[in-house]
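A.B. asks: here is my input, please return the structure:
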Amino acid sequence: MKFAWIDLRTVPEAHREAVVDAAVHARLAGIVSDDPALLDTLPPTIARVLVAPEAVDSPHLVAVVVDDQDRLDRLTASAAFVHVRDDRTLKLACAAAVRLEHTVVEFADPTKIPLEIVIAAADGAPGRLVTAVADLEEAAIVLDVLEHGSDGVLLAPRDATDVFTLARLLEVTSPPLALTTLVVDGIEHNGLGDRVCVDTCSHFEEDEGILVGSFSSGFILCCSETHPLPYMPTRPFRVNAGALHSYVLGPDNRTNYLSELRTGSTVLAVNAEGRTRKLTVGRAKLESRPILTITAHSPEGVAVSLTVQDDWHVRVLGPGGKVRNVTELRRGDELLGYVATEQRHVGIPIGEFCKET
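C.D. replies: Next comes the predicted model:
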């Protein structure tokens, strides 16, 4: 569970009370200060973190500023604050993250490579890593670095509005989907049409794809090009998704037409167990190709349809992540899909009558 601490050390006094009230109201994890008297006034519902040059006897969580290995080795507190500005202090941050309950790191340079190194070094360690960030945009990046991200972020907000925005940022998750087994009714060759390849900025896993369908009520899990093919290299960032009219399921239970995807759009990667994650689209490539339509139905009798390129190298996923070539599908074959309960208007779920055929 990601969390955030609010750094009061540089917050102007005129905004401090409002920032504290916002942090408590938004249920952020902690407040950081170098003033123990200020921390004494805070309610017990929020962690109080004291940044100090030495370990001191305090009722608060004490994060001692550490600048060398000898100081770290002698540290009696359970938390450290490390300013990373070179290779020596980077190694110090890694060592602290491995052994301490909390390690706060602040980086002198904007590159995220040092943070990646600390995250990798601390992988599997029981402690929690907190990264100081300059603003909300950097907070969003830091929380996703190496897909794992920093456990927490430390932000000095400009005002209470920043606190509430940060709280909403922490709430952004990609919940799992309850996939269903679809039974193929048949395939039909339809001649020529325009199909879209979705090239993302990330690698897909072998059992991942995106959910695409002709109807907003049902989707088929389209396989990424992570599996070897004769005559061409794998492209593990790509899904040969379907005809341009098709819906693709994205974050927040919203859909887009494949024709609407652009650089910077987001889609939802879904694996065979229903786990999801947001991916950024790098390019959507539309080309004219022979097409075919797969028709299927869910156990409840919901009709599902998907039109894709008519070629054996285009694939969809079946139960257990089994890879199925679309041209080899036969009546009775099983596919993985998702059935939506709502109709949609401009991609947004809405409770209205709508029939698609």
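A.B. asks: contacts and neighbour counts: CA atoms only from here.
C.D. replies: Fine.
A.B. asks: who's in contact with residue 271?
C.D. replies: 205, 207-209, 321 (CA atoms under 8 Å, 6 or more residues apart in numbering).
A.B. asks: no no, residue 223
C.D. replies: 207-210, 239-240, 314-317, 323.
A.B. asks: how does it look with 7 Å?
C.D. replies: 208-209, 239, 315-317 (CA atoms under 7 Å, 6 or more residues apart in numbering).
A.B. asks: switch the residues you listed over to TSV; also include secondary structure and neighbour count.
C.D. replies: Converted to TSV, the contacts of residue 223 look like this (DSSP: H, G, I helix; E, B strand; the rest coil; neighbours: other CA atoms under 10 Å):
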residue	secondary structure	neighbour count
208	strand	28
209	strand	30
239	strand	25
315	strand	27
316	strand	27
317	strand	26
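A.B. asks: alongside the first, I'd like the structure of this one:
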Amino acid sequence: MQKLLVKKEQPSMVTRASAKRDQGWNRSTALLPDLWYDTRGIANAFDADSVFSRAAREHYSGVLVDAAQLDKVASPQFDRLLKVVAVSNSEDIAAVKKLGGAKSESYVIMHQDAEMLAQAKKAKLRNCRDINVVDRATLEASCQNSAGTDFLSVSFKDPTNIPLELVVAESQDSPLVVLKHIPDPDNIDDALNSLCVMEFGVEGLVYSPRSHAVLDRLNAWLTERQRSELKLEAATVESSVPVGMGIRSCIDVATLFTDREGMLIGLTSSGGIMSCPEVFDLPYMDLRPFRVNAGSTASYVYGMNNRTNYMSELRAGSQAMIVGHDGKVYKAPISRMKTERRPLRLITARFDSGVEVSVMMQDDWHVRLYSADGSPRNLTEIAVGEKLMAYQAQPGRHVGVPVNEFIEER
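C.D. replies: Okay, here's the model as predicted:
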């Protein structure tokens, strides 16, 4: 598990690009992308209150300028950023080399022409090929003519990620770092989708929001991926009793669970117990590997960013947090909430800290919870004294948001 940090100035930061370039590539959605901000043509880009100035302090790792802007990025406040310079001629390359001096490794030369990129290499500067894919020929060129290139910035004429998938596939076994260039500063959906193509996405983006609201959305997406692990611990069962008829929901998600994943469900804000998906053998029906038989509709469903939802609030399109036995988490969209009246059973357990956690689920043998060792336990066979896999949370919630206040739930 890589430790992920909010600010990229930390020397231990590992991104998708650095993992590919320096470690032979370990594709992972837990690694953050490289983000370059294109300041060309933005008159106030370097103002103190500009969107770029804020982005440079947050998740962005690079700034794209032309040769006329070199003096702007020479400021010490941009020392941590990669300076990507779109050059026009050999004189521009020489100017970058002179300005970079001992810090030449923090400069990258960008151009479309292979000869100019070769000159950058000769000057011991890293290079970035800039290409716009408009047809099959330019797509093939982007895939085939990048030998000796450190970065590839690629944009596309058409609003489809199919050609991007081909570029990603062709480059996955090479050290080439691929960044998709998104010219529309408001197209945050394209940016986020590009970070997920072929499951793991490109290594980075050249994307330059002009509004703080769009940058907020990008930051929220990135921050969500930094919280990629929970501390799971054992809770000892203290009671298991039938409580009669009630309404419960199954959560069907747009993914396929493994036998080492589940969801955290609880009746209080003190924590949840790991519910099993329907991936384990049942003698009387086919498996439903997309489903968790989750529990009573008043239950908390633990989600990303330390948020919760009541089960009754969830619907198709809501986001669910999938949790692995190792505590690693990821997000998946909900396809369906299946709600019916069923007999229910209440199970309470207690952490070593003394905090109680509980679930109310369909009172049937085929519904399962994970034991502390990760094995599935049929609900009606769980006995007092058994240990279940669970998550302890700080109690107190207001509309799903943690609140530091006195609260008693029982």
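A.B. asks: just to revisit the earlier point, of the contacts of residue 223 of the first structure, which is the nearest to residue 340 of the first structure?
C.D. replies: residue 209 (17.4 Å; CA to CA).
A.B. asks: what do we get in the second structure for the closest one?
C.D. replies: Matched to the second structure by TM-score structural alignment, residue 209 of the first structure sits across from residue 262.
A.B. asks: quick one, helices of the stretch 1-150 of the second structure?
C.D. replies: For the stretch 1-150 of the second structure, the helices defined by DSSP state H, counting those that start in this stretch occupy 16-23, 51-57, 70-73, 90-100, 114-122, 136-144.
A.B. asks: nearest to residue 209 of the second structure, of those helices?
C.D. replies: Nearest to residue 209 of the second structure, of all those, is helix 51-57, at 7.2 Å by CA to CA.
A.B. asks: give me the mean distance between the closest one and the first structure.
C.D. replies: Compared with the first structure after fitting, helix 51-57 of the second structure deviates on average by 3.9 Å (mean CA distance after the TM-score superposition for the first structure).
A.B. asks: what's the burial count for the nearest residue to residue 368 of the second structure once chain neighbours are set aside?
C.D. replies: Spatial nearest neighbour of residue 368 of the second structure, chain neighbours left out: residue 378 (4.5 Å); criterion: CA to CA, 6 or more residues apart in numbering. Look at residue 378 of the second structure: counted by other CA atoms under 10 Å, it has 16 neighbours.
A.B. asks: translate residue 378 of the second structure into the numbering of the first structure.
C.D. replies: That one, residue 378 of the second structure, aligns with residue 325 by TM-score structural alignment.
A.B. asks: and for residue 400 of the second structure?
C.D. replies: The alignment partner of residue 400 of the second structure in the first structure, by TM-score structural alignment, is residue 347.
A.B. asks: that match is in contact with residue 255, isn't it?
C.D. replies: Yes: counting by CA atoms under 7 Å, residue 347 of the first structure does reach residue 255; the two are 4.5 Å apart.
A.B. asks: looking at the two, which is more packed in?
C.D. replies: A direct count of neighbours by other CA under 10 Å for residue 347 of the first structure and residue 255 places residue 255 higher, at 23 against 17.
A.B. asks: what residue of the second structure matches up with the more buried one?
C.D. replies: Using TM-score structural alignment, residue 255 of the first structure pairs with residue 308 in the second structure.
A.B. asks: my guess is its match meets residue 298, correct?
C.D. replies: No: with contacts counted by CA under 7 Å, residue 308 of the second structure stays clear of residue 298, the gap being 11.7 Å.
A.B. asks: mind listing residues that contact stretch 284-299 of the second structure?
C.D. replies: Against stretch 284-299 of the second structure from outside (CA under 7 Å, 6+ apart): 247-257, 265-267, 275-279, 310-312, 360-362, 367.
A.B. asks: what range does it cover in the first structure?
C.D. replies: Using TM-score structural alignment, stretch 284-299 of the second structure pairs with 231-246 in the first structure.
A.B. asks: how about the matching stretch: buried residues?
C.D. replies: Across stretch 231-246 of the first structure, burial judged by 16 or more other CA atoms under 10 Å covers 235-246.
A.B. asks: picking that back up, tabulate the contacts of residue 271 of the first structure (a markdown table), appending distance to residue 36 of the first structure.
C.D. replies: Output for these, formatted as a markdown table (distance: CA to CA, whole Å):
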| residue | distance to residue 36 of the first structure |
| --- | --- |
| 205 | 48 |
| 207 | 51 |
| 208 | 50 |
| 209 | 51 |
| 321 | 55 |
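A.B. asks: and the aligned partner of residue 283 of the first structure in the second structure, what is it in contact with?
C.D. replies: Under the alignment (TM-score structural alignment), residue 283 of the first structure pairs with residue 336 in the second structure. Applying CA under 7 Å, 6+ apart to residue 336 of the second structure gives the contacts 251-253, 315-316.
A.B. asks: and residue 336 of the second structure, helix, strand or coil?
C.D. replies: strand (DSSP: H, G, I helix; E, B strand; the rest coil).
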